[in-house]
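Trainee: got a sequence here, can you model it:
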Amino acid sequence: MEQAQTNAQRIYDQVLTFATLYGGRILLAILTLIIGLWVIGWITKLLSSVMTKRHVDRDVQPFLLSLVNAILRVLLLLSIASTLGVETTSFVAIIGAAGLAVGLALQGSLANFAGGVLILTFKPFRVGDLISAQGFTGNVEAIRIFDTILITLDNKTIILPNGPLSTASITNISTRGTIRVDQVYSVGSQNDLDATKASIQKAVDSCPYALKDRTHDILIAKLNANSRDYDVRVWTKSETYWDTYYYMLESIARQFAKDGIEAPKPKMFITNEE
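Mentor: The predicted structure follows:
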């Protein structure tokens, strides 16, 4: 019993000594962490507001905010280490060595970082552009340090690594402001040529997304045994590409039905050999 009390007293004395020597530092480090994180958040919001007011390129804003946030957090970590009595010079050397090891282990992430810098420098696309890349099509929502966020046309979020994105082919649909919607329609060869073209023209003229100052093409693309293929090319704004695409499909289907334009009918030729 006495041995247990002695051990308890010894533990109590050690805890009391530790609290006396380091309690203040630990409490100060915790306060520094809480206040530091709040200050970093405040600085980030302030910087975002300033960049918005000064019309800084919105493609660059997320990149700069992420970079500043990371640097401030590293400085906060060094400050906390100094508060706890850790030699910052040794700590910086440890961070440098750890950074080298992590860098070697995360070469792909470094490639993504370099890709992000290239994208922001050469600007193959901007925030808000409609692009096709890596097998996905969507609007660019943000360009971050390591990745780019796309919002697809069906409202899915796609995160593309900047490394492959900066070195692969990218189709920027929004660059020119206008785009051509190409579609092919097949009708039976029994339909009159002029009547078919007139029916398609009515559908094009009724499209609210078709540009009025551009010429839209209705061309015979191919003559088949029992059908004809028509290339229909309608110019529209980049942001209304899919609206135009689906409108034309429905409009032409309705117009063909209204004008009596028939679909291709298979033909069978039977010969009687005696």
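Trainee: going forward, measure contacts and count neighbours with C-alpha atoms only.
Mentor: OK.
Trainee: what's near enough to touch residue 217?
Mentor: By Cα atoms under 8 Å, 6 or more residues apart in numbering, residue 217 lies in contact with 231, 232, 233, 234.
Trainee: save those as CSV, and put in distance to residue 257 and neighbour count too.
Mentor: Shown next, in CSV, are the contacts of residue 217 (distance: Cα to Cα, whole Å; neighbours: other Cα atoms under 10 Å):
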residue, distance to residue 257, neighbour count
231, 19, 16
232, 18, 22
233, 21, 18
234, 21, 24
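Trainee: of those residues, which is the nearest to residue 206?
Mentor: Closest approach to residue 206 among the contacts of residue 217 (Cα to Cα): residue 234, at 11.7 Å.
Trainee: remind me which helix or strand residue 101 belongs to.
Mentor: For residue 101, the host element (DSSP states H and E) is helix 88-105.
Trainee: how distant is that helix from the center of its chain?
Mentor: For helix 88-105, the distance from its own C-alpha centre to the chain's C-alpha centre is 32 Å (Cα atoms, centre = their mean, to the nearest Å).
Trainee: who does it touch, helix- and strand-wise?
Mentor: Applying 3 or more Cα pairs under 8 Å, 6 or more residues apart in numbering; DSSP states H and E, we find helix 88-105 packed against helix 60-83.
Trainee: one more, please, to line up against the first structure:
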Amino acid sequence: MDTFLDWITKNSDLIIHYAIQGILALIILFVGMRIAKFCESLTEKGFEKKKVDKAVGSFVANIIYALVFAATVLMALSQVGIETTSFIAILGAAGLAVGLALQGSLSNFASGVLIIILRPFKSGDYIEAGGRAGSVQKIEIFSTELKTPDNKVIIMPNSAIMSGPIVNYSREKTRRIDLVIGVSYDSDLKKAKEVLKAVLDADSRVLKDPAYTVAVHELAASSVNFVVRPWVNTTEYWPTYFDLVENIKVALDEANITIPFPQMDVHLHKD
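Mentor: Next comes the predicted model:
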């Protein structure tokens, strides 16, 4: 114990020096993190003020946060006496090794950059990609956040989105509803066609241009199938879809036109 106290007494100036440097390094780290967070928030607000897509602002803000935070760590290490030049060289070598080990993460980052450059979708768009579908909430460095209609949040790696087809349901202002309506072979086809057209004409959400299509599509096994293809505004797609299905069923019932069940005729021959 006496030896330890003697060592502290002899090296008190050195201990105080490194203690002060350590405290300053912690202060630099704390302040730097706050500055990084402030820069991230300021960037997002700046993009929002310029009315740039929210997803783009979030992506760029994340990159700025990472750069400021990395600079802060280097300053804190320099404060405690660690040679940052050699540290950067070591960090570069370690970064190469880590990069090889984390090829997937680097692929996600590169895909995130491509998403920002190519702009296949923007914040708020409803998309289908990588086997998942949802509304785009934000694009981050390595992943994109989607929200499903039933309020589930999906965090998708950016590489999974860019590695396959992307279906953007929100980009165009109009969409076509595709319905297949089957009527029995005994039904009057002209009357059935008139009933289907009347239902479409009665719905104000169905657009006049482009014009809708009502036509016999096929003579199926159990029914004669019509295709009913009206155009609507994208924002009104699902409400119109559901209402048309219901209204068509009601109108066909009132006109005594049967929608047949799938059926099979069996013929027995007695020997």
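Trainee: can you pull the TM-score for these?
Mentor: Here the TM-score for the pair of chains, by TM-score structural alignment, normalised by the length of the second structure, is 0.87; 270 aligned residues with a Cα RMSD of 2.6 Å.
Trainee: returning to that earlier point: who's in contact with the helix holding residue 101 of the first structure?
Mentor: Residues from elsewhere that reach helix 88-105 of the first structure, judged by Cα under 8 Å, 6+ apart: 78, 81, 82, 110.
Trainee: do the same with stretch 249-258 of the second structure
Mentor: Applying Cα under 8 Å, 6+ apart, the contact partners of stretch 249-258 of the second structure are 183, 184, 187, 188, 192, 195, 196, 199, 259.
Trainee: onto which residues of the first structure does that stretch map?
Mentor: Counting by TM-score structural alignment, stretch 249-258 of the second structure pairs with residues 253-262 of the first structure.
Trainee: now swap in stretch 111-119 of the second structure and tell me
Mentor: Taken onto the first structure by TM-score structural alignment, stretch 111-119 of the second structure occupies residues 115-123 there.
Trainee: just stretch 82-97 of the second structure next, same as before
Mentor: Under TM-score structural alignment, the match for stretch 82-97 of the second structure in the first structure covers residues 86-101.
Trainee: over to stretch 147-156 of the second structure?
Mentor: Under the alignment (TM-score structural alignment), stretch 147-156 of the second structure falls on residues 151-160 in the first structure.
Trainee: got the end-to-end distance for the matching stretch?
Mentor: Stretch 151-160 of the first structure has its terminal residues 11 Å apart, counting by Cα to Cα, to the nearest Å.
Trainee: next SSE after the helix holding residue 101 of the first structure?
Mentor: The element immediately downstream of helix 88-105 of the first structure (helix or strand, assigned by DSSP H and E) is helix 107-122.
Trainee: give me the contact list for that following helix.
Mentor: 59-60, 103, 125, 143-147, 161-167.
Trainee: sort out for me which of the contacts of stretch 249-258 of the second structure are in strands.
Mentor: Among the contacts of stretch 249-258 of the second structure, the ones falling in strands (DSSP state E) are residue 183.
Trainee: just the buried ones out of the contacts of stretch 249-258 of the second structure, please.
Mentor: Among the contacts of stretch 249-258 of the second structure, those buried by neighbour count (16 or more other Cα atoms under 10 Å) are 183, 184, 192, 195, 196, 199, 259.
Trainee: show me these that map onto helices.
Mentor: Among these, the members found in helices (DSSP state H) are 192, 195, 196, 199.
Trainee: how about the contacts made by the last one?
Mentor: If a contact means Cα under 8 Å, 6+ apart, then residue 199 of the second structure has 244, 247, 248, 251 as its contacts.
Trainee: neighbour-wise, which one of the contacts of helix 107-122 of the first structure leads?
Mentor: Comparing the contacts of helix 107-122 of the first structure by number of neighbours (other Cα atoms under 10 Å), residue 162 comes first, having 28 neighbours.
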